[in-house]
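In: Kindly return the folded structure for what I paste below:
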Amino acid sequence: MDQHNIPADWLARLATLWTAVDATPPAKFLEAMSTLMAELPEQHSRAPFELASANDSIGNEAAAAPLYQAALGKGLDSDLHRRATIQLASKLRDLGRPDEGLALLIAERQRSSDDLNDAVAIFEALTLADLGLERDALAGVLTRLAARLPRYRRSVTSHAASLPSAPFRDDVLVIFERDGTPPLPTPERADHVEHCGARIWYADVGKGPAVILLHGGLGHSGN
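Out: A predicted model of the protein is given here:
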């Protein structure tokens, strides 16, 4: 049985199982899905994809993510590849790894085009928002919607293009007010630390403690 040659009766049983998902206790649903997937060859990519989706549907995000990755690694048909990518990116958001999800979604947007383009754009926007890039998120969604407008298409596209160049906003100052200055290593060059979701840059100015550069040097801590 290859990736494209799955018996019709197996697909019918899979469809029946998914139809009953809401009425089936989670443990029994997962057990039934595992039994059905065991009928496929070990290297078949459909098995980890469906098991990932099953775990996803019952709230097992931590179990779903590596199964989606395994399915993608084994090779999926284009439509399932897109679904797996979207669903994995969503799980990575839940697991606090939105940067990984964003990279997957950008690659998927560039890889293919189909009726899930809007879904890719929406999840990309959600992930950008998680990363603090709300204006970029809005710009992407507006650009996609602009293509469908009977009027104002050029205007909306232009406004969307200007959104990512946001005015100065110093999130690090808020963190300092709340937590105080984070500890910094003794620098030999400019570098950064990750603290509370913010990237905080610092540099050695030749004496005293490290200087923190707040988004282009508008503030400092130390000497």
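
In: going forward, measure contacts and count neighbours with C-alpha atoms only.
Out: Will do.

In: Can you tell me what sits against stretch 44-53?
Out: 2-3, 30, 33-34, 37-38, 40, 63-68, 70-72, 74-76, 84 (Cα atoms under 8 Å, 6 or more residues apart in numbering).

In: moving C-terminal of the lengthiest helix in the chain, what's the next helix or strand?
Out: In the chain, assigned by DSSP state H, the helix with the most residues is helix 78-94. Toward the C-terminal end, the helix or strand that comes next after helix 78-94 (DSSP states H and E) is helix 98-111.

In: The helix or strand just after that next one packs against which elements?
Out: Following helix 98-111 in sequence order, the next helix or strand is helix 117-130 (DSSP H and E). Where contact means 3 or more Cα pairs under 8 Å, 6 or more residues apart in numbering; DSSP states H and E, helix 117-130 is packed against helix 78-94, helix 98-111, helix 134-146.

In: can you list those in a markdown table and add distance to residue 12 and mean neighbour count?
Out: Formatted as a markdown table, the helices and strands packed on helix 117-130 follow (distance: least, Cα to Cα, whole Å; neighbours: other Cα atoms under 10 Å):
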| stretch | distance to residue 12 | mean neighbour count |
| --- | --- | --- |
| helix 78-94 | 17 | 20 |
| helix 98-111 | 29 | 16 |
| helix 134-146 | 36 | 19 |
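
In: Count the neighbours of residue 56 for me.
Out: Residues near residue 56, counting by other Cα atoms under 10 Å, number 21.

In: wait, doesn't it sit right on residue 64?
Out: Yes. At 5.5 Å, residue 56 and residue 64 qualify as touching, with contact defined as Cα atoms under 8 Å.

In: Could you tell me which residues make contact with the spatially most central residue of the chain?
Out: A centroid search over the chain (Cα atoms, centre = their mean) returns residue 101, at 2.5 Å, as the residue closest to the centre. When contacts are counted by Cα under 8 Å, 6+ apart, residue 101 touches 88-90, 92-93, 127.

In: for residue 88, same thing?
Out: With Cα under 8 Å, 6+ apart, residue 88 has these contacts: 64-65, 68-69, 101.

In: quick one: which of those residues sit in helices?
Out: Reading helices off these with DSSP H, I get 64-65, 68-69, 101.

In: Kindly reformat those residues as a markdown table containing distance to residue 48.
Out: Compiled in a markdown table, the ones in helices among the contacts of residue 88 are given as follows (distance: Cα to Cα, whole Å):
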| residue | distance to residue 48 |
| --- | --- |
| 64 | 9 |
| 65 | 10 |
| 68 | 7 |
| 69 | 9 |
| 101 | 19 |
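
In: Second input sequence below; structure requested for side-by-side comparison:
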Amino acid sequence: MTDANWEQTIRRFYEQEFDDSDTHGSIARMRELVSGRPEGDAEALFELAGVHDALGLEGKAIPLYRRAIETGLKGTSALRATIQLASTLRNVGDFAEAVSILELMPHAGTDEGARQAFLALALHDEGRYGDSLRVALGALIPTLDGYKRALTDYAAQLPSTFASP
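Out: As a prediction, the model looks like this:
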């Protein structure tokens, strides 16, 4: 199956077949789809992680995300898997690892805004409120027509805080 066909198959799964009220059925269908990929395929692991995550099964998604990344996931999928792993870690209360992953990852291209949004959430959950707001403003400022200089200055003046959430 070509990469384009695989992407189409996954898109169709989420648009037509995924049912968050049928955990078993959705996982079984994704397992059926990934069975057509080579054993240990990074893209298949990523999609299997994603379906577990979407169904609220974060504990099962985390090791699958890690394996997908370690197996050599490439391109946009690698960036998204890293963002999704960090978001899922945040959801299970591992704020520090989520922050670390998101701060250390490279620019996420078209998903850079998502990386910054999840980083802002994780920083907030970690009790770093000034840092959280600075990241959120940093994501917003480039989209504005005016006030960029003033908001950039105000964001830079926010204190780096660490308080218990």
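
In: Format the helices and strands packed on helix 117-130 of structure 1 as JSON lines; extra columns: distance to residue 166 of structure 1.
Out: Listed next are those as JSON lines, based on distance: least, Cα to Cα, whole Å:
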{"stretch": "helix 78-94", "distance to residue 166 of structure 1": "24"}
{"stretch": "helix 98-111", "distance to residue 166 of structure 1": "20"}
{"stretch": "helix 134-146", "distance to residue 166 of structure 1": "7"}
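
In: For the residue mapped onto residue 119 of structure 2 from structure 1, grab the count of nearby residues.
Out: Under the alignment (TM-score structural alignment), residue 119 of structure 2 pairs with residue 124 of structure 1. Around residue 124 of structure 1 there are 27 other residues, counting by other Cα under 10 Å.

In: got it, and the one 4 residues further on?
Out: Residue crowding around residue 128 of structure 1 was assessed by other Cα under 10 Å; the count is 21.

In: Run through the residues that contact the closest residue to it other than its chain neighbours.
Out: Among residues not flanking residue 128 of structure 1 along the chain, residue 137 sits closest, at 5.4 Å (Cα to Cα, 6 or more residues apart in numbering). Residue 137 of structure 1 sits next to 124-129 when contact means Cα under 8 Å, 6+ apart.

In: how about those in a markdown table, adding distance to residue 17 of structure 1?
Out: As requested, the contacts of residue 137 of structure 1 are exported to a markdown table (distance: Cα to Cα, whole Å):
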| residue | distance to residue 17 of structure 1 |
| --- | --- |
| 124 | 30 |
| 125 | 32 |
| 126 | 30 |
| 127 | 31 |
| 128 | 34 |
| 129 | 35 |
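
In: how close does the residue opposite the residue nearest to the centre of structure 1 in structure 2 once aligned sit to residue 124 of structure 2?
Out: Superposed on structure 2 with TM-score structural alignment, residue 101 of structure 1 falls opposite residue 98. Using Cα to Cα, to the nearest Å, residue 98 of structure 2 is found at 11 Å from residue 124 of structure 2.

In: coming back round to it: relative to residue 151 of structure 2, how far out is the closest residue to the match of residue 101 of structure 1 other than its chain neighbours?
Out: Spatial nearest neighbour of residue 98 of structure 2, chain neighbours left out: residue 86 (4.3 Å); criterion: Cα to Cα, 6+ apart. Using Cα to Cα, we find residue 86 of structure 2 at a distance of 28 Å from residue 151 of structure 2.

In: swap in residue 24 of structure 2?
Out: Residue 24 of structure 2 is 48 Å from residue 151 of structure 2, by Cα to Cα.

In: what do you get for residue 98 of structure 2?
Out: Taken as Cα to Cα, the span from residue 98 of structure 2 to residue 151 of structure 2 is 26 Å.

In: what does residue 28 of structure 2 give?
Out: 49 Å.

In: okay, those two: which has more neighbours?
Out: With neighbours defined as other Cα under 10 Å, residue 28 of structure 2 and residue 151 compare such that residue 151 has more, 17 against 12.

In: Map the more buried one across to structure 1 for me.
Out: Checking TM-score structural alignment: residue 151 of structure 2 goes with residue 156.

In: Next secondary structure after the helix or strand that match falls within?
Out: Residue 156 of structure 1 belongs to helix 153-162 when assigned by DSSP H and E. The helix or strand immediately downstream of helix 153-162 of structure 1 is helix 171-179, counting by DSSP H and E.

In: Check the gap between the closest residue to residue 116 of structure 1 other than its chain neighbours and residue 95 of structure 1 for me.
Out: By the measure of Cα to Cα, 6+ apart, the closest residue to residue 116 of structure 1 outside its immediate chain neighbours is residue 82, 7.7 Å from it. Going from residue 82 of structure 1 to residue 95 of structure 1 by Cα to Cα gives 20 Å.

In: for residue 141 of structure 1, same thing?
Out: In terms of Cα to Cα, residue 141 of structure 1 sits 24 Å off from residue 95 of structure 1.

In: Same question for residue 128 of structure 1.
Out: 15 Å.

In: Please apply the same query to residue 140 of structure 1.
Out: 23 Å.

In: What of residue 127 of structure 1?
Out: 12 Å.
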